[in-house]
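Student: compute the structure for the input listed below.
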Amino acid sequence: MIDRLHYISQEPENGTHLTAIKVALEAGAKWIQLRVKNQPKVEILQYAIDAVALCQAYGAKLIVNDHPEIALKAGAYGLHLGLDDMPIKNARDIVGKEMIIGGTANTFDHIKRRVSERVDYIGLGPYRFTTTKQKLSPILGLDGYAAIIKQVKLANIHIPIIAIGGIELGDINAIIKTGLYGVAVSGAITHATDHATMVRQMYAQLNSFNLKEV
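Tutor: Take a look at the predicted model:
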């Protein structure tokens, strides 16, 4: 089961990715993506090993961004790959048949590609401008989501599609009404003044919609 709320790690002002992940877990997040850029693989592997242990302690699942070998070595639950990362087929050869693999998309054609690659879920975005991601794809916004999801339904495609990119608490209701399955957030949780309340309110909004009705 793919969770409807994904937390993507980022370094807080004081601490590391692990600091931020622990805060999110303590707040009630259950699906964590470790996204570490521009650091040696040996350091990312150690982050992944430690993050897997943290997630297991809180009954959560860890997804590793970009690095299939690290996801496998660390015993992660899943792997997430961007459009310019390793092809899904090659990554599947590395991690095996059981590991969850998610893939990024920005257009309906990307979604069709991801479906043909047999990913388990799709991260669709960005919703709005975000400083978290380099080489940002064209902004989609609500109208972009609505148009793409309409094409998805007409094509009879059934796969969890997660909105991503600068999403805040106040955006969730409108995003889910377009027909998306869930949201991925980073700063909205990392920089919250009350992390537990933020996560609880996000889940409340996500769970207020019956998936069969959107």
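Student: switch to C-alpha atoms for all contacts and neighbour counts from now on
Tutor: OK.
Student: who's in contact with the closest residue to Y47 other than its chain neighbours?
Tutor: Spatial nearest neighbour of Y47, excluding adjacent residues (Cα to Cα, 6 or more residues apart in numbering): L18 at 7.0 Å. By Cα atoms under 8 Å, 6 or more residues apart in numbering, L18 lies in contact with 47, 50-51.
Student: show me which of those residues are buried.
Tutor: 47, 51 (16 or more other Cα atoms under 10 Å).
Student: got JSON lines for the contacts of L18, with secondary structure and distance to T131 too?
Tutor: Shown next, in JSON lines, are those (DSSP: H, G, I helix; E, B strand; the rest coil; distance: Cα to Cα, whole Å):
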{"residue": "Y47", "secondary structure": "helix", "distance to T131": "22"}
{"residue": "D50", "secondary structure": "helix", "distance to T131": "26"}
{"residue": "A51", "secondary structure": "helix", "distance to T131": "23"}
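Student: and stretch 60-74, which residues are buried?
Tutor: In stretch 60-74, counting by 16+ other Cα under 10 Å, buried: 60-72, 74.
Student: how long is it from one end to the other?
Tutor: Length of stretch 60-74, first residue to last, Cα to Cα, to the nearest Å: 15 Å.
Student: using TSV, lay out the contacts of L18 together with distance to I94.
Tutor: Below are those laid out as TSV (distance: Cα to Cα, whole Å):
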residue	distance to I94
Y47	20
D50	21
A51	20
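Student: which among the contacts of L18 gets closest to I175?
Tutor: A51 (29.0 Å; Cα to Cα).
Student: so that closest one touches L62, yeah?
Tutor: Yes: counting by Cα atoms under 8 Å, A51 does reach L62; the two are 7.1 Å apart.
Student: the residue lying farthest from the centre of the chain and I8, how far apart?
Tutor: Ranked by distance from the centre of the chain (Cα atoms, centre = their mean), the top residue is L154, with 24.7 Å. Distance from L154 to I8, counting by Cα to Cα: 30 Å.
Student: and for A51 and L62, which residues touch both?
Tutor: L34.
Student: can you get me a residue count around Q39?
Tutor: 8 (other Cα atoms under 10 Å).
Student: and this one, please, so the two structures can be compared:
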Amino acid sequence: MKRAIPKIQYITQDHHELSHSMQAKLAFEKGIEAVQIRMKNSSKEEILEEATRALQYANMSNGTLIINDSIDIAKEIGAHALHLGLKDTPIDEARKILGSEMIIGGTANTLDDIILQKSRGADYVGVGSFRHTTTKKKLSPIVGMEGYQRIISEMNVQRIEIPLVAVGGILLDEIEKLLEAGMYGVAISGALLKTLNNQTHE
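Tutor: Presented below is the predicted three-dimensional model:
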């Protein structure tokens, strides 16, 4: 049986003190539903090692582990979910490899992107960036709150239904506003990482 789409996910990033798996552990301990392992500058072996550890922490906390980009690693470790960018392997092709039980999300910046990812069979679409963020090198145009509201309004008109997850530079006190605006969920990174890092120094 496929899991529910998480409403709150933490996206790991390179950090001088906290490994990706340790970030996952701390996030799950704080009650975050899902963690996405995002290791753009690492070898497959490094990602595999960190993702395997993170999956153990996810299972201990009944959380959801999402792998960014790598179909191979998601399949090898039996991750709960996979997230693919617009220029990655199309979701429908990944689905053939991973099966119907795995959650597969896709990235989008515009309504057309959302429609494309939905047509490929995405379970949810990560839409961003909400604002400028330093965690992503190739940043798409900023969407912002007004952009999200326009997209949701147009989706309602066209009767397009798919969970939208806001991503990119989101602060913890903005989560509620985004959910009230009609977003299904949010993905956070830098804002939560500061909290997690502080937790290790208490």
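Student: can you calculate the TM-score here?
Tutor: After superposition, the two chains reach a TM-score of 0.92 (TM-score structural alignment, normalised by the length of structure 2), with 196 aligned residues with a Cα RMSD of 1.6 Å.
Student: if we can go back for a sec, counterpart of the residue farthest from the centre of structure 1 over in structure 2?
Tutor: Under the alignment (TM-score structural alignment), L154 of structure 1 pairs with V157 in structure 2.
Student: out of everything not next to it in sequence, what's closest to whatever residue of structure 2 lines up with L72 of structure 1?
Tutor: Aligning on TM-score structural alignment places L72 of structure 1 opposite K75 in structure 2. Computed as Cα to Cα, 6+ apart, the closest residue to K75 of structure 2 that is not its neighbour in sequence is L98, at 6.3 Å.
Student: which parts of structure 2 are strands?
Tutor: Counting by DSSP state E, structure 2 has strands at residues 8-11, 34-37, 64-68, 81-84, 103-108, 124-128, 164-167, 185-188.
Student: now distance to K44 of structure 2 too, for those, in a markdown table please.
Tutor: Compiled in a markdown table, the strands of structure 2 are given as follows (distance: least, Cα to Cα, whole Å):
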| stretch | distance to K44 of structure 2 |
| --- | --- |
| strand 8-11 | 18 |
| strand 34-37 | 12 |
| strand 64-68 | 12 |
| strand 81-84 | 15 |
| strand 103-108 | 20 |
| strand 124-128 | 24 |
| strand 164-167 | 25 |
| strand 185-188 | 24 |
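Student: residues of stretch 135-142 of structure 2 that come out buried?
Tutor: Here stretch 135-142 of structure 2 shows 140, 142 as buried, counting by 16+ other Cα under 10 Å.
Student: how about stretch 89-104 of structure 2?
Tutor: Those would be 90-92, 94-95, 98, 102-104, for stretch 89-104 of structure 2 by 16+ other Cα under 10 Å.
Student: who's in contact with stretch 139-148 of structure 1?
Tutor: By Cα under 8 Å, 6+ apart, the list of residues contacting stretch 139-148 of structure 1 reads 106-108, 125-129, 174-175, 178-180.
Student: list buried residues within these.
Tutor: By 16+ other Cα under 10 Å, the contacts of stretch 139-148 of structure 1 give 106-108, 125-129, 175, 178-180 as buried.
Student: what's the farthest-apart pair in these?
Tutor: Spatial extent of these (Cα to Cα) is set by the pair F129 and G179 at 21.1 Å.
Student: re the thing from before, so which pair among the contacts of stretch 139-148 of structure 1 is furthest apart in space?
Tutor: F129 and G179 (21.1 Å).
Student: aligned partner of V52 of structure 1 in structure 2?
Tutor: Per TM-score structural alignment, V52 of structure 1 is aligned with L55.
Student: with adjacent residues omitted, what lies nearest to that match?
Tutor: L65 (6.0 Å).
Student: what lines up with H191 of structure 1 in structure 2?
Tutor: Using TM-score structural alignment, H191 of structure 1 pairs with K194 in structure 2.
Student: and that match, how many neighbours?
Tutor: Around K194 of structure 2 there are 10 residues (other Cα under 10 Å).
Student: any idea how far it is from T135 of structure 2?
Tutor: 13 Å.
Student: again with T110 of structure 2
Tutor: 20 Å.
Student: also A74 of structure 2?
Tutor: Using Cα to Cα, A74 of structure 2 is found at 22 Å from T135 of structure 2.
Student: do L178 of structure 2 as well
Tutor: Taking Cα to Cα, one finds L178 of structure 2 at 20 Å from T135 of structure 2.
Student: what do we get in structure 2 for the residue nearest to Y47 of structure 1?
Tutor: By TM-score structural alignment, L18 of structure 1 lines up with S21.
Student: before we move on, the earlier item: tell me the counterpart of the residue nearest to L55 of structure 2 in structure 1.
Tutor: Checking TM-score structural alignment: L65 of structure 2 goes with L62.
Student: one more: I97 of structure 2?
Tutor: I97 of structure 2 maps onto I94 in structure 1, by TM-score structural alignment.
Student: test my guess that its match contacts P68.
Tutor: Yes: in terms of Cα under 8 Å, I94 of structure 1 counts as a neighbour of P68; the distance is 6.6 Å.
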